[in-house]
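# Predicted model follows, preceded by the sequence.
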Amino acid sequence: MRKTVFFASLALAAFAFAASPAQAGSAVCKERTEIIKILANKFSETQRSFGLQGDRRVLELYASPNGSWTAILTMPGGKACVVASGEAWTQLPPGPVGEPA
């Protein structure tokens, strides 16, 4: 519950940030390394996946063994912002490879 409250305010600011990167500011973003330390130390979350956006931003997903998860958006300069978080993260097994029978 504390995690939800902690990240809820950051997430709201992050949506404004995502809509207008030029107006983002130090108020909503921290250095990526600082956010990662918080996720690891307070929530036992580690990086599970990531994807590159066309404008060189990286969307990263962190999750813990107990199911908490956090998505952060990292900028080319190293700043990052929490864009979403939640509970009950589930990792699906890989899908079949090759042509369907």
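Looks like it came in fine. Numbers count the residues shown, from 1 in each chain.

# contacts, neighbours, all on C-alpha from now
Will do.

# Helices of the chain, start to end?
2-19, 32-43 (DSSP state H).

# Dump those into JSON lines; add distance to residue 53 and mean neighbour count as well.
Putting the helices of the chain into JSON lines (distance: least, C-alpha to C-alpha, whole Å; neighbours: other C-alpha atoms under 10 Å) gives the following:
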{"stretch": "helix 2-19", "distance to residue 53": "12", "mean neighbour count": "16"}
{"stretch": "helix 32-43", "distance to residue 53": "17", "mean neighbour count": "15"}
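
# take the one below as the second:
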Amino acid sequence: MLRIPVLLLVLTAPAMATPIADIVCAPRDEMSQKLTRQFGETRIATGIRDMERILEVWTSERTGDWTLVMTYANGQSCIVAMGEDWSPAIPVSKDDPA
């Protein structure tokens, strides 16, 4: 819950602060470890964007926080979106008339 205000503070910091790429991007393994250890998130979905990019959804069951991560062919991963109150879609049965 605290990470969104902290990220917003970092994003709005003066230009002399650490570059944003240093904060929201990291090598794939480092990003995975940070999301798992620091935020208690688990990867729940992965999709291929194109030949150069893979999109991952990470969530925390405990807090409901979610993070969208884009991983590039060069091994770098970047957070592209994050939020709260993740709610997985409930699959609809093929027999459901709706």
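Right, received. Where do you want to start? On a predicted model such as this, the values are computed, not experimentally measured, just so you know.

# returning to what we had before: make TSV out of the helices of structure 1 and add distance to residue 76 of structure 1.
Listed next are those as TSV, based on distance: least, C-alpha to C-alpha, whole Å:
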stretch	distance to residue 76 of structure 1
helix 2-19	14
helix 32-43	10
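
# what's the closest of these to residue 100 of structure 1?
Ranking the helices of structure 1 by proximity to residue 100 of structure 1 (C-alpha to C-alpha) places helix 2-19 first, at 38.7 Å.

# just to revisit the earlier point, closest to residue 56 of structure 1 out of the helices of structure 1?
Residue 56 of structure 1 lies closest to helix 2-19 among the helices of structure 1, at 13.1 Å (C-alpha to C-alpha).

# and the angle for the closest one with helix 32-43?
Interaxial angle of helix 2-19 of structure 1 relative to helix 32-43 (axes from the mean of the first three to the mean of the last three C-alpha atoms, to 10 degrees): 160 degrees.

# Run the chain-centre distance for helix 2-19 of structure 1.
Distance of helix 2-19 of structure 1 from the chain centroid (C-alpha atoms, centre = their mean, to the nearest Å) equals 11 Å.

# name the helices or strands packed onto that helix?
strand 79-86 (3 or more C-alpha pairs under 8 Å, 6 or more residues apart in numbering; DSSP states H and E).
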